[in-house]
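S.K.: Model the following, please.
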Amino acid sequence: MPTYPEFDAIIKDCDKNCIVKFLKTIFPGETRKGKVVGKFGGAEQKTRIDGLNILGSVTLETSDGRSKPIICCAKQMDGVLSERSSRRKQFDDSVTVLKEVFVKPYVGNGSVEGAFTQGLFFFFDDKGNFRLSLVTSEIVNGKQELNNYRRQSFFVEAGARNNTFRTRICKKIAAYEDLKSAFDVEKLSDDFFREYKVFYEDIVQYVTGARYIEVKKNKYERTEMSAPNSAIFDQFTKAYGDDAEKAVRNYVKKLMGRLVFIQFLQKKGWLGIPMGTDGWKGGDKDFLQHLFDHVSPEEQNSFVDKVLEEVLFYSFNRKESERKLKNSTLKKFKFPFLNCGLFDKDRDDDFDFALPGAVFHNKKFYDTERKAPDIKSWIKKRKPYFNDEVCGLFDFFDRFNFTIDENDPTDADVSVDPEMLGKIFENLLEDNKDKGAFYTPKEIVGYMCNESLIAYLESECPSLCHPERSASEVEGSRIRSLVVDLNADSFTEKEKETLDQKLSEVKICDPAIGSGAFPMGLLNLLYKTRLKLGVVQKNSKNPEATLKREIIQQNIYGVDIEKGAVDIAQLRFWLSLVVDEVEPDALPNLEYKIMQGNSLLESYEGIDLSSLAGEKKDRSRGKASDQMSLVFDEKQAMEQIQRDLNSFYKTDDYNVKEHLKKDINLNVKNYIKHIAPEKSKAIDALPLPNDKFFLWHTYFRDVFDRKGKCGFDIVIGNPPYLLCQPSNTDEKLLDYYRTHFEVASYKVDLFHLFFEGGVDLLRKNGILSFITPNTYLTNKYIKPLRQFILENCDVLRLVLHDKVFESAQVDNATIVLKSGKEKQHRVVIEKCENFKFKNFDLLEQSQWENDADFVFNVQKEFSIETQLKLGDIASVTFGLQTADKKTYVKESPMGAGWEACYTGRDISRYYLPNPSLYFLNEPLKVKAGGSWNMKIHHASKIVTRQIGAPEPIFALDEIGVATLNTMYSILVENKSYSEKFILGLCCSNLIKFWWLSKFSDNKALFPKIKGFQLKEIPIPKTSPIQQQSIIALVDFIIAAKKKDPTADTSKQEAEIDKLVYELYGLTDEEIAIVEGTSATTSAAKPNKSSASSQTTSISADWLQGEDL
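M.R.: Presented below is the predicted three-dimensional model:
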């Protein structure tokens, strides 16, 4: 990549002159991609923000030829600019300028084509530090106003390497997509993770000799690449046996996580400060890299054992007076005491783990090739691993900027932030899909955190809410404005004190915490909201430094079955505290706040352990009932456990912590043995905590002992999605689930159980918010879960998403529930597309409660009335299934007995081409399921695909060809009805609309059609004469499609729609709703004109436009 003096100049010493030269350099004018029109260097224009002046503008073209004018502004700040100083105000000022130039366009140096909906903003100081932000927005409905402001920034620090800025923005920008890509935080994160994973795989391969190779997308196979390193691997084999490889992978994950933590910690400048220096300023922000360079070659080749472990276990985790360092280099520096569980030694840390020095730093590569290598060629070079041609781990870290402040969706630095720790963990969890674990996008996390906290405050402070909610009132409440917009102006001082008190008391839990995304989101939300209310500032001289610590200690709880997840979640909370500290302070103990355990089990070998706390919440939701009669000694033991837990939270003495942990575990075990003495030996050998069960009512007793609030205020998360089967779940555990959970039906999915368990953890009027697969909304086999929710909760919000998780083949829904029941309740129904949430209506929950199967139909109702259903006049059968499709279904006949057949992909609307497949018609040999009745297969019939679009797609098979089990056959048996007439009905807009309102499972991926649903299609009672007009139109359409499958028959189909409306007796208002042309959102009145014995629901709401 070519270098330019303008790039070096702005990095070394930023001022307005450098900025203008820099802009002229990156926007070069005429390019091969099109014209870049830059206008810089004229007189500055002032804006309404003092000192933030317009330097010029540039117009870039998008790939589709649209013009994107970009305003370019700069402001010199008072004082020294840091990564965090004045961030919010700079964002607000940028937005103010964008609004100003949008309404009153900047026209200096000539006219500008297009609207200024984006801008580049420089904020700099006189020391050479600056922030460069791209701020973008969107035009609202074509009107002269903007919304959805988003900022992406580079912070450039004088004297630092600033490699991310150099590699991503210091280059020629020829199109708008180039600029967006340069500021793309997700792309940076993807680049970082992709290369990080290669290092992880290299180290694992070096130890075990094995590597997981991607054989197809998201499918990996273990491959032996070389002999294992016996000096290291034998230690793991001796300790773990057959699980040795997994233990190595877990160790390497934690080792690399610790190294990444140090990269973040270095940003504070607390490392590399010489002993005897006062204060904690002026440290080395590349300390670890420089430390490696300064130790001996022998220590470099045993860096983990001889250097890194002393830093981790005897520096960060010991007070200065307790440190006994052996390494002579480390003795020269002081280290912050962090009191952090991440730096407690595990059993694996006692193993010798001597990696070659080239793993960490490759001087030859680093000196000759500073830029990022091509990842594909780089990976090829890395076989077998670690040589002079590839960079080391520290060299890799050196190419990226790290920010200790977590990004949010609307304001992000183009740097690696602590959320990356979560992404690393959850993407390196090789069996994450086996365990149903998926990483939740931050936009979804932010939404769920907002809605949970709003629901909690509205429940706790009803006087501040609307008693009867209209759609506008729901979205315009004062509490919503406080939480979402951080606007507290409408509250009195007394109301602010009430709100702050409620926020200080809230108890929040994620029972499947993963890497901590949801509790981290609520931590930041609570922090910002309470600061905005201003109450904490009255009671504390330095609330910013103490408030986060208070929230973590008083409000946040979490559990996960994976120890690695717990480690990462704790780590993110510690980093969230470090970011606000001016000088290092001992971090709080989180080992009994964020814990390992099986959230679904509070029992061991059939023993109910919830009784350890003396009280357990029963199924009446929020009430407590005595589980056992406690004698004095038992009560005393339980109180001692609680005293030890309280002491553990407060101490920062390493030896005291270790002593308290032993006492807590011993007392818990003794208590279990008292209940089940026959299990004493097994209990003595049982590690605590573990992945077998979790003692909710023991470890989190402070939550369940609250007067009048027995349980959590908010339970939030993304529980695992896993269909439990003998292949992945112990049979005894499956039996336990079926006997102890109301929602467990013949199919047991973990997320169903988490719904029940989550509600059980709530106090009365507590809030639950989960994102899960949406299958439970309509699937008839998941009726017990829907019934459980409706009988025990009010549904506050239901959000239907398009694809959320790249690696999960499911469609998702977010639900917000409140435990307990109100007499009348309305549900907010929303849709989320591309992570943008769209509120569209309120729905009576009673509509679901009154349904025989408790189906969560998200449509409003109006009804048409018919005397018949399709099942009354026709048979509906599934296609045939062969034993081995690869053997018995082919694209051409293989000999005698082979017969043509249709499969689902053959079907187009109305039209069937020639069959595309052949099957062996020998039922005794190949039959595996479905219908093999050849009288049906060889008859003239209507056919439809099993996978909808999302509604069924119908066509006519007039010649009688067999169908595979990807299709249904509809054989009209009542001779009063023509199959072409029925085909016209089934293909009409009205039946499509009816279908989506009644049976849509809200799946974008593979929406399945069921036979019983087809039988429900309403059929009007008509004479043969009344059918003739539709039959004629169907004949025309089929003939046209046979001649040309792409023929436009929309005119004839519209005529059929009109005739169908008449047959069903729809009013003009009802037709407008079906056609999506009415603005009304009220339910239309039922048509009473025809005699009826059955009523069918039809949506009157959001299925419009493309949805139809």
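
S.K.: CA atoms for contacts and neighbours, from now on please.
M.R.: Will do.

S.K.: Could you measure from the residue of the chain most remote from its centre over to I1031?
M.R.: In the chain, the residue that sits farthest from the middle, by Cα atoms, centre = their mean, is I1025; the gap is 56.5 Å. Using Cα to Cα, to the nearest Å, I1025 is found at 10 Å from I1031.

S.K.: So for this protein, the centremost residue is which one?
M.R.: Note: the chain centre (Cα atoms, centre = their mean) maps to T440, 1.3 Å.

S.K.: Another sequence for comparison is provided below:
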Amino acid sequence: MQLMNDTSHKTQIQAALSGFTAGPLADNARHLLRVLGYESDRTLTINPNTAQGFLARFNTHGQLNPEKALLDEWDTFELLFQLTEDELNILIPRRSRGTAPRAPLTTDATTPPIYHSYLFLAVKLRGNAYSRNALANITREVNKRFAMPAMLLFQHGQTLTFAIIHRRTNQHQGERDVLEKVSLIKDIDIVNPHRAHIEILSDLSLSELHRAHSITDFFALHQAWQKTLDSTELNKRFFRELANWYFWAVDNVTFPNDAGDDVAVRNATSVIRLITRLIFVWFLKEKDLIPDALFDEAAIAKLLHCRRVLPVSMPPADSTYYKAILQNLFFATLNQEMNTPEQSNRRQFREEGQPHDTALYLYKRYFREPDAALRLFESIPFLNGGLFDCLDKPDTAQPQRSRQVDGFSDRDDNPLRVPNELFFADEHTADLNAVYGTKNRRYTVRGIIHILNRYKFTIAENTPIEEEVALDPELLGRVFENLLAAYNPETGTTARKQTGSFYTPREIVNYMVDASLHAYLKDALRLNIYEGGGSADSKLAHLLAYTDEPHQFTPAETEQLITAIDSLNILDPACGSGAFPMGILQKLVFLLGKLDPGNAQWRQRQLDRVHSTIAAAEQIDDSTFRESTLQELEREIASINEAFERNELDYGRKLYLIENCIYGVDIQPIATQIAKLRVFISLIVAQRLDDTQPNRGVRPLPNLETKFVAANTLLGIEGQLSLRSPEISEKERQLEEVRRRHFTARTPRTKERYRQQDKHLRTEISALLAELGLPSGTAQELASWEPYNPNAVADFFDAEWMFGISEGFDIVIGNPPYVRADAPGQQALRQAIKDSAQYETLFGKWDLYIPFIERSYKLLKPGGFTTLIVSDAYCHAKYALKSQEWFRENSRICRLDFFRDIQIFDATVRNIIYLFQRADGSEHQPERRVHAPEFGSVNLLQTDAQQNLTHRLFFPEDTEIQPFAVPTVTLDTICYISVGMVVHANKQARGAFGVRDLVSDVRDETHPKPFVEGKHLARWLPATNKWLEWGTERAPALFTSKTFPELYEAAERLISADMAAGIQKLKVSYDDRHLRHNQSAWSFTLWHDLAGVRNRAIKQKARYRDEKPQRPELPQRETLEETSRRFSVKFLLGVMNSTVARDFLMANRRSNIHIYPDDWKKLPIPDVSSERQAPVVALVDAILSAKRADFEADVSALEAALEREVAALYGILDG
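M.R.: From the prediction side, this is the model:
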């Protein structure tokens, strides 16, 4: 098969698309597929070629659902052709395969699902636009009728959509397939196709697939299609381009000083905000809410007064585009209500002499025709929601000036600079080597408008069953979590990276969401007396599964489930950019769609809630506030009816789930902003545009400031908010009502009024609490919390004060940060956590996720569920023991999912997912699952009643290696085990040198000490060594950690590399050369070789009888030294390199990533005489001699003999 020129091929694709403007569907579709390399004369004429013809020929068993298939919308149906092995042989010749007998076209749905063919079908629909869900439903219904996969090509109006379905064999009904995800290339414009669509179609051409994936059969073809249509690669490609642009931009912008004192942090934060707003706008453009002309350089260049470099471009160094177009779009358009015949001056330019107002258009002098600019903006609806609130505010200290953050000002002294080239520059090279830590690498950048134009965006988030081949709103989360966080001024790393967070993959989010909702809904059914036939578990699993099959619950149970969903309060305590809140929202919307397809019950529940609130409001003592509240509530009833009547079915589901059920907290304000943004997009996609209605039918977005808050989840308040008086209860009712009103407030003036009322009520309540005994500092802290400041972070989190939730949450779900005890910049937080006295599970050098686990549990109401994904160090780490014990005794451990062999995140960490319930678990049997070799492939581990289980419950191994049947002593009673030196500059030297500055390949006067790192160590002997600077002004005096010199002066000792937990052959080396080493290796020194050495390090592990202060719980040095004299170093080397030692460490290690010194300490050593040690010592001597003579010497026979000797000493018999 000959590969054609790439440009020529894309031109042919574009020409084939334009052919759909006229002529028969079948001819046009076959021609396009022929251009893509797919053709066959194995076809079938459907007569008539309509929905009725399709039904007559293929729906013989009546399985197709005509409503889901939208049969009434079908204009034409064509079976284009069947592609079989025969055609594949011709289109992609294979040397090693003969030609099979030619078979007729087969479409029998009873044919076993062994795929040796594909069907290509085409459907012309009568309408112009269809949702992704509608097209996916048609694809599923049609595929039900065929034994082989059928690819559908839809024509609707002036656009095409390709739909490909993924199928797998039904494990329970082998003759039927399970229809899984539908992938769509949607809305391809046949007249003016997006370049991204042309590129996707080119990538799907048979020639390109064969070049990239070596197609040999239909299985390979199907896999190649799946990979090509996987949006993951699309996201990665986009991220790489955007990352380069980001690092280029932060060095070429200037923002006002009020945006932050540190220039790097100020620029990073401001550029993040710019990207956030601009990408959000790009999604709005997909909804046809914003005209393309605003991003057309030629059109804008003609609109503005500027020195045009070319007729179609603007001066690269000027900032006219950002100021005149984007800032006016953000602040004076999307954040300002549209003009109406009654109020035609809402959107207008600020005139000379008018006071500064960020709700008015600025930079009038930049425009050739200001009225033309107004016409360009006039059709854009008002969105609200806070994302486009200008952050420039009056300075309370100096009323005559404003605090400039966004820099939306047409004053001449405005320092704002965001050059036009950042938006419209053509591709060129930029030196980003310093950013990426590379040398002489070539990086390319281009204007961000050009980047965005290169990709197709979809406003609907992809789901496990529907995926459009385009960038969906989830990419905002991925971009943020991986890159776009403000620089940490101390480390130069991104803040999110510094706080140890990782973006949680969608399939993990879905898995955890399903598990928690299953448990919650099962409890709701049980509490309401489940009476249905069949098990609740199986029915709930069926309900939660992304299928189009009807649910299996009775009407009474259905009502119970809808009530449970409406009553649900769910929190993500470290929400980041909203992966879990969005996952929960999507799944709850899906469940409501199954349980209540027409929204009758869901709508009524929202109306009932308002009626209940009206009844409560009638009890408010303040007559003025009572009457205004009742009026607002009456309007709310009309608003609810409008929400359901004028929008897609999902809109009412989403809006009231967001208002009443879903909450998020994160310590980074920009994270909560992006989480809110994703919620906004999900609401916009479910709205119907109607240009005959005010604001084009777009319901302004809710205000989510009291749904997603920036706060420190780990620190609660001091004292009890449970202190109550009638006056406090009255004020709290008023505060709840004010926040409910603010949620739907539309105009900046109305929002500000409710914010001031909120502040006033907070101050009054905190003062009343102080009168009742709440500490004054706590009362002041409560009053000063400012939820409406997008840059503020609360130093505490209190669910009642911030969300009005006093009884706790039903579900707490998330992915907390993984931050080590020694991570930079964490000491103040760790100390505050300890000082808070709110935690019972902190122990040793705990990782930050330890308090997150406890805090998440304590935020639950009784019976609530918490599920977090954390590092699997929780299974083995010493610091986790107290936490494990506490939860065994105080919770119900519902499920543990182990991922020891699966890498979920890009980082090296492995993970565990737990599901705990705030309930008694003593007689409950936890479910323990290991996922291997891939996520979702589950093996169940042994379990027992929780009260009978030990800490081994948290180990992913089935069984623990039991104590050996021979006397043993642990290695730490024979050897002092220590990590090596930290060989880089200490704090006083401020990074003046590192290990590379201190080592040499040759020995000289400056570098007299032999030195190794873990990478230099091998099994038995070091592979090589370097020479370490010593005795100079800086070495070792200025090392971060020198360790003590006697550690390296023993005549012989052992050194182990820092090894991966899954290593097959342990690497312990013999040292008789006094080798120094750094922290990448561990030393094992016989206790008696350190006799008389007294220092702080050793005193933490053992003490002599005469040492003060006495520590009775520590071992006595005299005993340890006496024990160590009984053992030969070479005997220990033989044991430590054995498979017995390896197996013990594998089963008992603290982490699935590394083998740590604490793991070695527990290794049992056979307590045998020197005579019984002698055979092992002799074999080790022989191995060492062979290795010294020839490091590559084959010592496998000696090692085999050694293994037998060691096994015998442990009492392990062959077989």
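
S.K.: Do you have the strands of the stretch 501-650 of the second structure handy? List them.
M.R.: 570-572 (DSSP state E, counting those that start in this stretch).

S.K.: my bad, the stretch 651-800 of the first structure
M.R.: 712-717, 723-724, 748-749, 762-773, 793-801.

S.K.: Tell me which of the ones you listed sits nearest to F365 of the first structure.
M.R.: Among the strands of the stretch 651-800 of the first structure, the nearest to F365 of the first structure by Cα to Cα is strand 712-717 (43.9 Å).

S.K.: counterpart of the closest one in the second structure, which residues?
M.R.: On the second structure, the counterpart of strand 712-717 of the first structure by TM-score structural alignment is residues 809-814.

S.K.: related to what we said a few turns ago, and among the strands of the stretch 651-800 of the first structure, the most buried is which?
M.R.: Highest mean neighbour count among these (mean count of other Cα atoms under 10 Å): strand 712-717, with a mean of 28.

S.K.: List of residues touching stretch 122-134 of the second structure?
M.R.: Defining contact as Cα atoms under 8 Å, 6 or more residues apart in numbering, one finds that stretch 122-134 of the second structure is touched by 25-26, 29, 68, 70, 73-80, 152-159, 184, 186, 466, 468.

S.K.: now that stretch, how far from the chain's geometric center?
M.R.: Distance, stretch centre to chain centre, for stretch 122-134 of the second structure: 33 Å (Cα atoms, centre = their mean, to the nearest Å).

S.K.: One more: stretch 636-649 of the second structure?
M.R.: The mean C-alpha position of stretch 636-649 of the second structure is separated from the chain mean by 33 Å, Cα atoms, centre = their mean.

S.K.: and if you look at stretch 848-855 of the second structure?
M.R.: In terms of Cα atoms, centre = their mean, the centre of stretch 848-855 of the second structure is found 19 Å from the chain centre.

S.K.: Repeat that for stretch 1182-1198 of the second structure.
M.R.: Centre-to-centre, stretch 1182-1198 of the second structure and its host chain are 49 Å apart (Cα atoms, centre = their mean).

S.K.: ditto for stretch 894-906 of the first structure
M.R.: Distance of stretch 894-906 of the first structure from the chain centroid (Cα atoms, centre = their mean) equals 43 Å.

S.K.: Determine how far the last residue of that stretch lies from the first.
M.R.: First-to-last residue span, stretch 894-906 of the first structure, Cα to Cα: 21 Å.

S.K.: Other residues contacting it?
M.R.: Residues contacting stretch 894-906 of the first structure (Cα under 8 Å, 6+ apart): 893, 912-913, 915-922, 944-947, 961-967.

S.K.: redo that, cut-off 6 Å
M.R.: If you take Cα atoms under 6 Å, 6 or more residues apart in numbering as the criterion, stretch 894-906 of the first structure is touched by 915, 917-921, 945, 961-964, 966-967.

S.K.: Pipe the residues you listed into CSV and attach distance to S67 of the first structure per row.
M.R.: Listed next are the contacts of stretch 894-906 of the first structure as CSV, based on distance: Cα to Cα, whole Å:
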residue, distance to S67 of the first structure
P915, 49
L917, 50
Y918, 54
F919, 56
L920, 60
N921, 62
R945, 44
V961, 55
A962, 55
T963, 52
L964, 52
T966, 47
M967, 48
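
S.K.: just those residues now: which is nearest L753 of the first structure?
M.R.: Distances from L753 of the first structure to the contacts of stretch 894-906 of the first structure, taken by Cα to Cα, are shortest for T966, at 31.5 Å.
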